[in-house]
Every structure is written in structure tokens, then in C-alpha cells.
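> kindly generate the corresponding structure for this input.
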Amino acid sequence: MYLILFSVFACLSTCHGVVEKDENQDHCDLLKQWLKSSSVSVELRKNGFHREVVTTVDLRPGGMRFVKVLLVHRWPRGVYVDPFQLASLSGQHNWQTLLDSAIDLEVPAHKTSGFVIYVYPSYDALPPTLLKVTVPIHGRYHEPSFVGEAFTSVDLEAPDLLLRTDNCTEVKSIMPHAAVDAPCTVNNLSTCQWFQIQCQKDLGPISLPIPVGDGSLEATICGSTLLVTIISCMALSKHMWKHRII
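This next block holds a predicted model:
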């Protein structure tokens, strides 16, 4: 009797393991299909120092309830984002952001470094086929040019699109897509393994022109400023002496 029960339990356990393995493989196959078919496009809007980078994610095919999406923006030191502005926008849109470091809004470009933003789209049910994320960026002040150039260029790379699912953790099943470690959620409490879509050959960097000062005028501007300051001080001193202002 005990031998029969043991055999039954062993058979059920084996069947459950096979079914679970098949389900995980199905999820891996679907995730790999998403990684192969999905794409990213980027558009730069507005003019001057204050711009908007609009990222459109085309998720194909639709209907994958279990997939999670992450955009990783790697920004150069020539631009910055306002964390308070991002926080206010996150409350108005279906995405949240996580910064990898503190942002100093006042530092010029040559005294700061690049940074990373993790963008987590949120949705209640199925993820939409098209996701749009608009990130406002601002140009930093650059060192003046001593060769007569009025503008400098900052190259903005397209964000990395990362996907993952809790039901597929086998890296070999997702090859040749690279596995990347990134925060699981916007709360940054733990790190998960995400998978990156392959690079799109037609998706190059966007050039952002930023005006710079003319370094050749430095001596003229400094001399003029000093002269105006001296004349103003002399005129103010004469006025105070004339009217006995102490």
C-alpha cells in the first residue's frame, strides 16, 4: 500500500515539474519574441536650452500580461534633468523615474559628469502596444570657445529598452540578447536580471546644439566691466561727498 502511494506521489511531482518547466519555457519563448520584434524611436522637441526628449517604444506582439518594461537613459554631462520636475511629471503620466545619482542644477558642463535615469512605465492590465515617455532636459553652460564657434554639440544616445518576466530566468533561453542587472522597481530595493533588445542599426545619436560664449572677447569684457565698475564707484563717491551722505 505504501509503495503504491509513494509511486503516485512521485509521478505527480514529476508531472508538476514537467508542466512548470514547459510554462517557463513558453514564457521565455514569448519574451524572446518581444525582444526580437520590439523597437525604440527618439525625437527631440523644442528649442534652446530647454528641450524634450520623446521616446516611443513599440512593443510587439501585444497581449503579454507578465512582461515588465524598463527604459535606461544614459545622459552626457552636457545636459541635466530637474528631479523635482520629473517627480511632478511622474504624477501626471504613467511612468516613474529613478536617478542613479544626485543632480546639481548649477554646475557647468566641464565640472560635472554624466548620469543615468531608469524609467518604469506603469499600467494596470496589459502593457499598451505603444509607450510614449517625454523627459524634459536642460542644456548646461559650457566653457567659451576660443576659435570663434557659437555652438557646441552634445550627442544624446537613444535609451536602452530592457524587458523581463518573473517566469523566465534562463539566460541561455534568451540568447543572443544580453542580460543586464538593473533595479527591479523604482523603489531601488533590489536588483533584477533584465534582457536588452538588440541594437537598432538605424538608431544613431541625436545632436543637441548648445550656444557657447566667445572666449576671444574675455579680455575685452573683463576690461570693460572693470572700467565701468571704477567709473560707477567714482561717480557714487562724488555724489555722496557732495551731499554729505555718510
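> every contact and neighbour count from this point should use C-alpha atoms.
Noted.
> excluding sequence neighbours, find me the nearest residue to the residue positioned nearest the centre of the chain.
Nearest residue to the geometric centre of the chain (CA atoms, centre = their mean): H73, 2.3 Å. The shortest distance from H73 to any non-neighbouring residue, by CA to CA, 6 or more residues apart in numbering, is to P159 (4.5 Å).
> let me see the contact set for that neighbour.
71-74 (CA atoms under 8 Å, 6 or more residues apart in numbering).
> for this protein, longest helix please?
helix 2-37 (DSSP state H).
> what are the buried residues along that helix?
24-25, 27-28, 30-32, 34-36 (16 or more other CA atoms under 10 Å).
> which parts of this structure are strands?
Applying DSSP state E to the chain gives strands spanning 39-45, 50-58, 68-75, 79-80, 95-99, 115-121, 130-139, 151-156, 160-164, 179-183, 191-196, 206-211.
> okay if I get those strands as TSV plus distance to A109?
Output for the strands of the chain, formatted as TSV (distance: least, CA to CA, whole Å):
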stretch	distance to A109
strand 39-45	20
strand 50-58	15
strand 68-75	12
strand 79-80	7
strand 95-99	18
strand 115-121	12
strand 130-139	9
strand 151-156	10
strand 160-164	24
strand 179-183	27
strand 191-196	30
strand 206-211	11
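> which one of those strands is the most hemmed in?
strand 79-80 (a mean of 26; mean count of other CA atoms under 10 Å).
> distance from it to the middle of the chain?
Distance, stretch centre to chain centre, for strand 79-80: 11 Å (CA atoms, centre = their mean, to the nearest Å).
> contact partners of that strand?
103, 105, 109, 137-140, 154.
> what sits against the nearest residue to C168 once chain neighbours are set aside?
Here the nearest residue to C168 in space, its sequence neighbours aside, is C28; by CA to CA, 6+ apart that works out to 5.2 Å. By CA under 8 Å, 6+ apart, the contact set of C28 is 167-170, 173-174.
> so which of the residues you listed is the closest to V147?
Using CA to CA, I174 comes nearest to V147 of these, at 50.5 Å.
> now the closest one, nearest residue through space, not along the chain?
Nearest non-adjacent residue to I174 (CA to CA, 6+ apart): K32, at 5.6 Å.
> doesn't V171 make contact with that neighbour?
No - the pair K32 and V171 fails to qualify as a contact (CA atoms under 8 Å) at a distance of 10.6 Å.
> compare with the first, here's sequence two:
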Amino acid sequence: YRDLLIKVKFGESIEDLQTCRLLIKQYIPAGLFVDPYELASLRERNITEAVMVSENFNIEAPNYLSKESEVLIYARQDSQCIDCFQAFLPVHYRYHRPHSKDGETFIVVSNPDLLMYCDQEFPILKCWAQSKVAAPCTLKNKDICQWNNMKYKSVYKNVTLQVPVGLTIHTTLVCSVTLLITILCSTLILVAVFKYGHFPL
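A predicted model of the protein is given here:
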């Protein structure tokens, strides 16, 4: 698995924007998944403020039976940078079909949407904002706020992850070894049961 770390740095001081909140809407491609139970545990330990948006989400499904999902992350101000925010999200690889030649595949994680909500209007928001997006005001508050979808300059165009996958030429070998190990283990279990088991007459 990988930890996705998102950092946002404003081009100028945000001392006048202390009443503003930053929300990151991250799109998770089909080749990855976010574990909602893991997110709940991380929220309880105050490690991250992320929540799944997508419904009917199956973390066990392979890559080819999955679709893109969405996660909302309430960013926190960076204690080491007065005009910086950061957000943390753990992501996991899904199972991918084996390839005939290359033993790897690539997953592209698109840049997120950057949403900002302020208790009062600032002129600079009119320059940055490009549309309005409805989303929960806070993680613990189910009230809906109209967030500003902000324009920003990304350091990287997209994030590309390299994922190792199996090779189709190994299919016969893997299946044969798996079957032999299964038969061996089953035989050992049966021998142990009949040798040491106590059966009532």
C-alpha cells in the first residue's frame, strides 16, 4: 500500500483567511482502493480527517470489476508552514490481471479538486474560485456548505504508481504448486485428526 500525502501552499500569506477551511476531493482510480474501516480507525486516533463519498464500495473487488471512487479529506494547517495545508490518505492496490510480457502495470492518480470555504468573503477568493461545490461543512457536521472550487498550480501533473503483477506464463506453475500444497496440507490435517482426535463411540 502507499500513503498519499497532499500539500497545499498558498502563494501569499493567509493571515486574513484564518476563518477559511480547506477540503480536498480526491478521485481514487479503479486500480486502487481506500479502506473505509481503516479511515474510521485513523479518524478515531486523530491522524486524518478523511471520509468515503462513494457508496456500494467493495474493497475486495479486483481492478477490472471496480470503478473510480471519491474521498473527501479535510486538510489541516501545517505547523511548520504558516501558509501551508496538508492531508494524508492511505491507499491500497487492487488485484490486477496477470500480463503476458511485463510484470508491472501503472496506475495514474489524477490531481484532486481543491475546495475552500470561508465564513466571510475575501476579494482574493473571486480570483481563485471557478465554481461552487456542495459538501459537508466539517467532518462531524452534516450541514452542507457551498465550497469554492479553487484554481491552483500543481507541482506534478499527475501521480503515477508502479504496481507489480503476475505473468501469464506462470499460471500453470502457480496453479500446480497451489494444488499440491492444498492436497499436502489437507492430508496432514486428516492424519492429525485420526491420530490424535478423540471420537465418542
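> from V171 of structure 1, how far off is the residue nearest to C168 of structure 1?
Separation of C28 of structure 1 from V171 of structure 1 (CA to CA, to the nearest Å): 9 Å.
> and what of H93 of structure 1?
Counting by CA to CA - H93 of structure 1 and V171 of structure 1 are separated by 33 Å.
> repeat that for L156 of structure 1.
30 Å.
> which one in structure 2 is aligned with K111 of structure 1?
Alignment note (TM-score structural alignment): K111 of structure 1 maps to L65 of structure 2.
> ok, now A158 of structure 1?
Using TM-score structural alignment, A158 of structure 1 pairs with N111 in structure 2.
> how many other residues sit next to that match?
Neighbourhood size, N111 of structure 2 [other CA atoms under 10 Å]: 16.
> quick one: it from E44 of structure 2, how far?
For N111 of structure 2 relative to E44 of structure 2 (CA to CA), the value is 27 Å.
> structure 1: which residue goes with H96 of structure 2?
So, by TM-score structural alignment, H96 of structure 2 is matched to H142.
> that match: what's it in contact with?
78, 108-110, 212.
> can you pick the most crowded of those?
Most surrounded of these: other CA under 10 Å gives G78, at 24 neighbours.
> that residue maps to what in structure 2?
So, by TM-score structural alignment, G78 of structure 1 is matched to G31.
> relative to Y74 of structure 2, how far out is the closest residue to that match other than its chain neighbours?
Spatially, and ignoring its direct neighbours in sequence, G31 of structure 2 is nearest to N63 (4.9 Å; CA to CA, 6+ apart). Applying CA to CA, the value for N63 of structure 2 to Y74 of structure 2 is 27 Å.
> list the contacts of the equivalent of Y120 of structure 1 over in structure 2.
Under the alignment (TM-score structural alignment), Y120 of structure 1 pairs with Y74 of structure 2. Neighbour list for Y74 of structure 2: 21-24, 48-50, 87, 138-139 [criterion: CA under 8 Å, 6+ apart].
> can you do 7 Å?
Y74 of structure 2 is in contact with 22-24, 49-50, counting by CA atoms under 7 Å, 6 or more residues apart in numbering.
> what's the closest of the residues you listed to C185 of structure 2?
Among those, and counting by CA to CA, the member closest to C185 of structure 2 is A50, at 42.3 Å.
> corresponding residue for that closest one in structure 1?
Match for A50 of structure 2 (TM-score structural alignment): T97.
> quick check: A150 of structure 1 touching V212?
Yes - at 5.5 Å, A150 of structure 1 and V212 qualify as touching, with contact defined as CA atoms under 7 Å.
> which residues are common contacts for those two?
Joint contacts of A150 of structure 1 and V212 (CA under 7 Å, 6+ apart) do not exist.
> identify the farthest-apart pair in the contacts of H142 of structure 1.
H110 and V212 (12.6 Å).
> give me the distance between stretch 74-93 of structure 2 and the centre of its chain.
On CA atoms, centre = their mean, the centre of stretch 74-93 of structure 2 falls 14 Å from that of its chain.
> for Y80 of structure 1, give its distance to G62 of structure 1.
34 Å.
> try K242 of structure 1
83 Å.
> now V119 of structure 1
V119 of structure 1 is 20 Å from G62 of structure 1, by CA to CA.
> do the same with K201 of structure 1
In terms of CA to CA, K201 of structure 1 sits 24 Å off from G62 of structure 1.
> which one of these two has more residues nearby?
G62 (13 against 6).
> disregarding flanking residues, what is the spatial nearest neighbour of that one?
T129 (5.9 Å).
> which residue in structure 2 aligns with the one you found?
Under TM-score structural alignment, T129 of structure 1 pairs with D83 in structure 2.
> so what's the residue count around that match?
Count around D83 of structure 2 with other CA under 10 Å applied: 17.
> is it true that it touches I14?
Yes - contact status for D83 of structure 2 versus I14: in contact at 5.7 Å, counting by CA under 7 Å.
> next, the angle from the longest helix of structure 1 to strand 50-58.
Comparing the axes of helix 2-37 of structure 1 and strand 50-58 via axes from the mean of the first three to the mean of the last three CA atoms, to 10 degrees yields an angle of 130 degrees.
> figure out how far helix 2-37 of structure 1 is from the centre of its chain.
How far helix 2-37 of structure 1 lies from its chain's middle: 37 Å, per CA atoms, centre = their mean.
> how about the residue nearest to I174 of structure 1, what's its partner in structure 2?
Counting by TM-score structural alignment, K32 of structure 1 has no partner.
> my read is that K32 of structure 1 contacts M175, right?
No - contact criterion CA under 7 Å: K32 of structure 1 and M175 do not qualify, at 8.2 Å.
> sorry, back to before: ok, so of the buried residues of helix 2-37 of structure 1, who is nearest S7 of structure 1?
N24 (25.9 Å).
> thank you, goodbye.
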